[in-house]
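J.: only the shape, not the letters, is given here:
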């Protein structure tokens, strides 16, 4: 294991950044504050320590991952090192694959809208909205 891996504990926002779930530590902190990250099923603060064996539920965009912490790091390393820090649960992998396949077949609502609506579009929206 690299020298940057610590066996004790580290802040959850630092660990998420080191494990490359977020590009910036600020984004990791905001995600934890916003309730997008749960530690063992509970919403926590960014300063909460994470330990080996903890279960994290991480929501990034539309994807939700459930991972088990395998190692602790407080410094960001290569992607290969980051992948050794956690193990994703089989249920999480299956759910992400299922969601990915559903998104492939169904267009996102509003995907056909680009820029400001035209006069014709506004009239259609008004008719649909009942104005």
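T.: Alright, I've got the coordinates. Predicted model, so just to flag it, every value in this text is computed and none were measured.
J.: from now on I want contacts and neighbour counts done on CA atoms only, so please keep to that.
T.: Will do.
J.: buried ones in the longest helix seen in the chain?
T.: What stands out as the longest helix in the chain, according to DSSP state H, is helix 90-105. Judged by neighbour count using 16 or more other CA atoms under 10 Å, the buried positions of helix 90-105 are 92, 96.
J.: what is the helix or strand that it is followed by packed up against?
T.: Beyond helix 90-105 in the direction of the C-terminus, DSSP states H and E gives the next helix or strand as helix 119-129. Here helix 119-129 touches no other helix or strand, going by 3 or more CA pairs under 8 Å, 6 or more residues apart in numbering; DSSP states H and E.
J.: next, the one to line up against it:
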């Protein structure tokens, strides 16, 4: 089975074309060497996949006949990724900036409410209501 098809079958990539592009860019290695998308995969191969700034390492147990469900993936691969790499994933979640990039258009309702909350004056310095000014 081709490496790009295998990675798609075991759900490391959402589409096969994304898996193919990852192989072409050199993000996929078998036994330490970069591979082309057409490289065949065999049982006991150790695959290293760089995805989202994390180096995942997997060992092939068997080849699936086609794309498998998420619950059945463990029958075909063993995840041997070091814990340090998985801890980097948690750090990346915390280090990301706000969920929206600057300059991507108008603020959403949630953004506007957050901005209003940020600039809201404390209750002690609250301006008098319209009714209060009418009484003066």
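T.: Thanks, I have the structure now. Because the structure is predicted, anything quoted here is derived from the model rather than measured.
J.: residues making contact with the longest helix of structure 1?
T.: Outside helix 90-105 of structure 1, the residues that touch it by CA atoms under 8 Å, 6 or more residues apart in numbering are 63, 64, 65, 66, 67.
J.: now which residue in structure 1 aligns to residue 11 of structure 2?
T.: Aligned by TM-score structural alignment, residue 11 of structure 2 pairs with residue 20 of structure 1.
J.: pull the number of nearby residues for the nearest residue to that match once chain neighbours are set aside.
T.: Spatially, and ignoring its direct neighbours in sequence, residue 20 of structure 1 is nearest to residue 82 (6.4 Å; CA to CA, 6 or more residues apart in numbering). Neighbour count for residue 82 of structure 1, taken as other CA atoms under 10 Å: 21.
J.: and the contacts of helix 90-105 of structure 1, which of them are buried?
T.: Neighbour-count burial (16+ other CA under 10 Å) applied to the contacts of helix 90-105 of structure 1 gives 64, 65, 66, 67.
J.: where do the helices sit along structure 2?
T.: So, for structure 2 - with DSSP H - the helices run 3-9, 16-24, 83-95, 109-119, 130-135.
J.: as TSV, those with distance to residue 65 of structure 2 would be great.
T.: Listed next are the helices of structure 2 as TSV, based on distance: least, CA to CA, whole Å:
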stretch	distance to residue 65 of structure 2
helix 3-9	9
helix 16-24	15
helix 83-95	29
helix 109-119	46
helix 130-135	73
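J.: mind checking how far the aligned residue in structure 2 for residue 103 of structure 1 is from residue 22 of structure 2?
T.: Matched by TM-score structural alignment, residue 103 of structure 1 corresponds to residue 92 in structure 2. Taking CA to CA, to the nearest Å as the criterion, residue 92 of structure 2 is separated from residue 22 of structure 2 by 21 Å.
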